[in-house]
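>>> I would like to see how this sequence folds:
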Amino acid sequence: MSKYKLFLLRHGEGAWNKENRFCSWVDQKLSEDGVKEAQDCGRLLREQGYKFDIVFTSILSRSIQTAWLVLEAMGQEWVPVVKSWRLNERHYGSLIGLNRAEMALQHGEEKVKLWRRSYDMTPPPIDESHPYFLEIYNDRRYTTCDVPIENLPRAESLKEVLDRLLPYWDSTVVPEIKKGRTVLISAHGNSCRALLKHLEGISDEDIASVTLPTGIPVLLELDENLSPVKPRQLLGDQAKIQAAIKKVEDQGKKSNKK
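All right, here's what the predicted structure looks like:
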């Protein structure tokens, strides 16, 4: 029997989502379409009668901005928003800033798919020669983390995302859910996928085929042990959702190159 409701949300489209580039820890605002996605998501949740008690985001602007827009559209701006780097997008290392379709031409679609979707493959690490290294590691937001900047990731597999996310989930998010509060996690494709893998017991192989489109809320109904009691629900127009999933899956294909 369902005891708790948890909502996961991949942020609305960002500027680099539109350009099909690995954004990762580079801070980006939402695109115009991304703003609309977040607002539409909030309106949908309001129409369906949902009310949030607390929202968790990463410390990247596109995650926070999405949460704000959703809450505004729901008329729930007062709901607390709690931020942590542990909900950040996966760190794509030296791939940050590169175009996925161009990489598929260069390295092959299968290699790019492994880098993007596999569970335990870590891309090459970022180093100080990378054009975005200083922009990330000189950013004041990372002085707020619960680990020193020099100990923050330089690249991550999905497994490593889950490893850094789980302590926060267990210590901070779970207690809120167990108080009976309705929680929204407004985060990123990979931090949400990592959490789904944990909650749903998805295998290392099968997680590669789990795709979350931007701006689509995912409802999980959980029992008292936080195990799902029914399959996850992607809320909204199902035909549009399937089209959005295909769009994400096509990002790593050569034909996407403009």
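
>>> going forward, measure contacts between C-alpha atoms and count neighbours the same way
OK.

>>> Going by residue numbers, what spans are helices in this protein?
Remark: helices assigned in the chain by DSSP state H are 15-18, 32-47, 61-74, 100-107, 109-117, 133-137, 158-168, 174-178, 189-200, 238-249.

>>> and the first one, which residues are buried?
This points to helix 15-18. By neighbour count with 16 or more other Cα atoms under 10 Å, helix 15-18 contains the buried residues 15-17.

>>> Turn those residues into CSV, columns for distance to Asp204.
Formatted as CSV, the buried residues of helix 15-18 follow (distance: Cα to Cα, whole Å):
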residue, distance to Asp204
Ala15, 30
Trp16, 28
Asn17, 25
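
>>> Pull the residues that contact stretch 51-62.
By Cα atoms under 8 Å, 6 or more residues apart in numbering, the surrounding residues in contact with stretch 51-62 are 11-12, 14, 25, 27-30, 63-64, 67, 76, 79-89, 141, 173, 181-187.

>>> Now, of those, which are buried?
By 16+ other Cα under 10 Å, these give 11-12, 14, 25, 27-30, 63-64, 67, 76, 81, 83-89, 173, 181-187 as buried.

>>> before we go on, could you also do this sequence so I can check it against the first one:
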Amino acid sequence: MDHLLVLVRHGQSEWNLKNLFTGWKDPDLTEKGVAEARAAGVKLKALGIRFDVAFTSALSRAQKTCALILEEIGQPELPVIEDQALNERDYGDLTGLNKDDARERWGEEQVHIWRRSFDVPPPGGESLKGTAERVLPYFRAHILPRVERGDRVLVAAHGNSLRALVMELEGLSGEEILKRELATGAPIIYRLDASGAVIDKKDLAA
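Okay, the predicted model is just below:
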């Protein structure tokens, strides 16, 4: 039986384009982001991949990416489960700030620590560790069981919520996952065995 899990980071958003910390705010996709999402669907369709269920966050940039992918592969009516457990990392007081402005306010070193340490949260926000503590229980309770029983599952979410899933699937440390960049609109295809262990991985950004 084919145990298939496909992760896709949403296409470029308006705030990605403006170099702003986005977090739980809800900007739309740019034209480029729409094109990236459609291209992801085209790539998956070319591989003959179809899904039994999709999961996405409570944020529209991920929901729209999910819908565009499903439209391209000819499954626009597929059940989609939305949950804020899959939302992007909450950047707290950094949310909405230009990354250059944040560096001017708090200093380059401090902003780098907030962005690139595993367990140091920005003021009022989440660390990547905190994000994982929100994402992974949901993954283990709701997504992984579907994969293990043989459903082909799509997860359209965000850079940091997906980092948490990649860390879990690939057995990476906090330091290792921080170095992993996830391209927008680039599917990562995992094939798992019945126990949830990864057999094979294909990154369509490569």
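
>>> returning to what we had before: give me the subset of the contacts of stretch 51-62 of the first structure lying in strands.
Of the contacts of stretch 51-62 of the first structure, the ones assigned to strands by DSSP state E are 81-83, 183-187.

>>> Out of the residues you listed, flag the one nearest to Pro125 of the first structure.
Closest to Pro125 of the first structure out of these is Ala187 (22.4 Å), distances taken as Cα to Cα.

>>> dump the residue contacts of that closest one.
Counting by Cα under 8 Å, 6+ apart, Ala187 of the first structure makes contact with 8-11, 56-58, 63, 87-89.

>>> That one pairs with which position in the second structure?
Mapped onto the second structure by TM-score structural alignment, Ala187 of the first structure lines up with Ala157.

>>> Distance check, that match against Gly124 of the second structure.
Note on Ala157 of the second structure: its distance to Gly124 of the second structure, by Cα to Cα, to the nearest Å, is 22 Å.

>>> ok, now how distant is the residue nearest to the spatial centre of the first structure from Gly49 of the first structure?
Nearest residue to the geometric centre of the first structure (Cα atoms, centre = their mean): His188, 1.2 Å. Look at His188 of the first structure and Gly49 of the first structure: by Cα to Cα, they are 24 Å apart.

>>> thinking again about what came up before, can you give me the separation between the match of Ala187 of the first structure and Arg163 of the second structure?
Relative to Arg163 of the second structure, Ala157 of the second structure is positioned 10 Å away (Cα to Cα).

>>> can you tell me which residues contact the closest residue to Lys18 of the second structure other than its chain neighbours?
Nearest non-adjacent residue to Lys18 of the second structure, counting by Cα to Cα, 6 or more residues apart in numbering: Asn98, 7.3 Å away. Shown in contact with Asn98 of the second structure (Cα under 8 Å, 6+ apart): 18-21.

>>> Would you mind checking those for buried ones?
Among these, those scoring as buried are 20-21 (criterion: 16+ other Cα under 10 Å).

>>> Counterpart of Lys51 of the first structure over in the second structure?
Using TM-score structural alignment as the criterion, Lys51 of the first structure maps onto Arg50 of the second structure.

>>> Can you point out the buried residues in stretch 132-145 of the second structure?
Of the residues in stretch 132-145 of the second structure, those buried under the neighbour-count criterion (16+ other Cα under 10 Å) are 132, 134-136, 138-139, 143-144.

>>> I would like the range of the first structure that aligns with that stretch, please.
Counting by TM-score structural alignment, stretch 132-145 of the second structure lines up with residues 162-175 of the first structure.

>>> Can you verify my assumption that Thr182 of the first structure contacts Leu6?
Yes. If you go by Cα atoms under 8 Å, Thr182 of the first structure and Leu6 touch, sitting 6.3 Å apart.

>>> Common neighbours of those two, please.
By Cα under 8 Å, 6+ apart, Thr182 of the first structure and Leu6 have no common neighbours.

>>> about what we covered before: adding distance to Glu36 of the second structure, write the buried residues of stretch 132-145 of the second structure out as TSV.
Putting these into TSV (distance: Cα to Cα, whole Å) gives the following:
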residue	distance to Glu36 of the second structure
Ala132	26
Arg134	27
Val135	24
Leu136	26
Tyr138	27
Phe139	25
Ile143	24
Leu144	26
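
>>> wait, what's in contact with Arg140 of the second structure?
If you count contacts by Cα under 8 Å, 6+ apart, Arg140 of the second structure has none.

>>> Distance check, it against Ala40 of the second structure.
Plainly put, Arg140 of the second structure is 25 Å away from Ala40 of the second structure if you go by Cα to Cα.

>>> again, but for Leu128 of the second structure
Counting by Cα to Cα - Leu128 of the second structure and Ala40 of the second structure are separated by 26 Å.

>>> Please apply the same query to Ser195 of the second structure.
Going from Ser195 of the second structure to Ala40 of the second structure by Cα to Cα gives 28 Å.

>>> Who has more neighbours out of those two?
Ranked by neighbour count (other Cα atoms under 10 Å), Ser195 of the second structure and Ala40 place Ala40 first, with 30 against 12.

>>> What is the aligned counterpart of that one in the first structure?
Taking TM-score structural alignment, Ala40 of the second structure has Cys41 as its aligned residue in the first structure.

>>> Is it correct that its match is in contact with Gly215?
Yes. Using Cα under 8 Å, Cys41 of the first structure is in contact with Gly215, at 6.3 Å.

>>> show me the residues around Ile188 of the second structure that make contact.
Each residue near Ile188 of the second structure by Cα under 8 Å, 6+ apart is listed here: 6-8, 201-205.
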